[in-house]
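> I'll drop the sequence and a predicted model, then ask my questions.
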Amino acid sequence: MAICYYQLRRVAVFFAGIYCGVMVRRSGPENQPLAWALFVAALIFNPFIPMHLPRELWAVLNVGAAALFGLSHIANVVSSGGSRCSTRPQ
């Protein structure tokens, strides 16, 4: 059961990294380093050619990836002038 969870998480982070990287890259040239960092996260968590790393290193990578996706979200909210989930008329 645990193996299925980690494989599913790898797939989710892989596709989310690619999607978020593309969206951040489209947002403007000032966000290019963040986009490349998301692409690297997708590469690290890719399910097709898995990286076999020690558990301690995976713990650091998991926290780093979570922080990276959080930073990506914050950059998206700031660049759009507010939350995309807002009910305010634009």
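Arrived safely, thanks for sending. Residues are numbered from 1 along each chain as shown.

> Could you use CA atoms for every contact and neighbour count after this?
Noted.

> From Phe69, how far out is Ala42?
Remark: distance between Ala42 and Phe69 (C-alpha to C-alpha, to the nearest Å) = 11 Å.

> The two: which is more packed in?
Ala42 (24 against 20; other C-alpha atoms under 10 Å).

> one step back: any residues in contact with both of Ala42 and Phe69?
Residues touching both Ala42 and Phe69 by C-alpha atoms under 8 Å, 6 or more residues apart in numbering: Gly17.

> ok, which stretches of the protein are helices?
2-27, 32-44, 55-80 (DSSP state H).

> Now do the second one and helix 55-80, the angle between them.
Orientation note: helix 32-44 sits at an angle of 140 degrees relative to helix 55-80 (axes from the mean of the first three to the mean of the last three C-alpha atoms, to 10 degrees).

> And here is the other one:
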Amino acid sequence: MVDCNRRLSRPSFAMDTPPNPASAARVPVAVWLCPTVGLALAVAPMPYGYYTVLRIIVCLAAIFIAWVVLSRGTGRWLGWAFVGLAILYNPVIRVHLDRDTWAILNVLSAVPFAWVGWRQRSLRE
């Protein structure tokens, strides 16, 4: 027989308190380090395939970091900056610029990824 008056227990994923920002959804090292190194190396002359793969890596990493930052609710400007990077480096609808402009953008785009890594390290300590 089923006891209908018995209270159901709350699911384990229900949270009564807000998550601690230091432990909430951390960005894995590879997600910020691969784009940082790849964008820094992109200043050197590379084959066309390198830049195609780099677009995919940077776009996916930027989407992931934007999702993590915007879901935390803090640093919204940083989240929207990564949305902008995802749009700029998206491999489907390409932005066509000359090589010199891309070299400058690659170096400037590496900065937010490196900043995320530095910030993660400082939060860990």
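Received it, and whenever you're ready, just let me know what you need. None of the values given here were measured: they were computed from a predicted structure.

> tm score of chain vs chain?
Superposed pair, TM-score by TM-score structural alignment, normalised by the length of the first structure: 0.78. Supporting alignment: 80 aligned residues with a C-alpha RMSD of 1.7 Å.

> Please look at Gln7 of the first structure and Pro47 and confirm they touch.
Yes. Counting by C-alpha atoms under 8 Å, Pro47 is a contact partner of Gln7 of the first structure at 6.7 Å.

> And those two? Which one has more around it.
Neighbour count, other C-alpha under 10 Å: between Gln7 of the first structure and Pro47, Pro47 has more, with 19 against 16.

> what's the counterpart of Ile65 of the second structure in the first structure?
In the first structure, the residue paired with Ile65 of the second structure is Cys20, using TM-score structural alignment.

> how about the residue lying closest to that match once chain neighbours are set aside, what does it touch?
Computed as C-alpha to C-alpha, 6 or more residues apart in numbering, the closest residue to Cys20 of the first structure that is not its neighbour in sequence is Leu38, at 7.0 Å. Counting by C-alpha under 8 Å, 6+ apart, Leu38 of the first structure makes contact with Gly17, Ile18, Cys20, Gly21, Leu68, Phe69.

> State the pair within those residues that is farthest apart.
Ile18 and Leu68 (12.8 Å; C-alpha to C-alpha).

> Next up, the contacts around Ala110 of the second structure.
Pro35, Thr36, Val37, Leu39, Ala40.

> Now the first one: which helix or strand?
This means Pro35 of the second structure. Pro35 of the second structure is part of helix 29-41, with elements assigned from DSSP states H and E.
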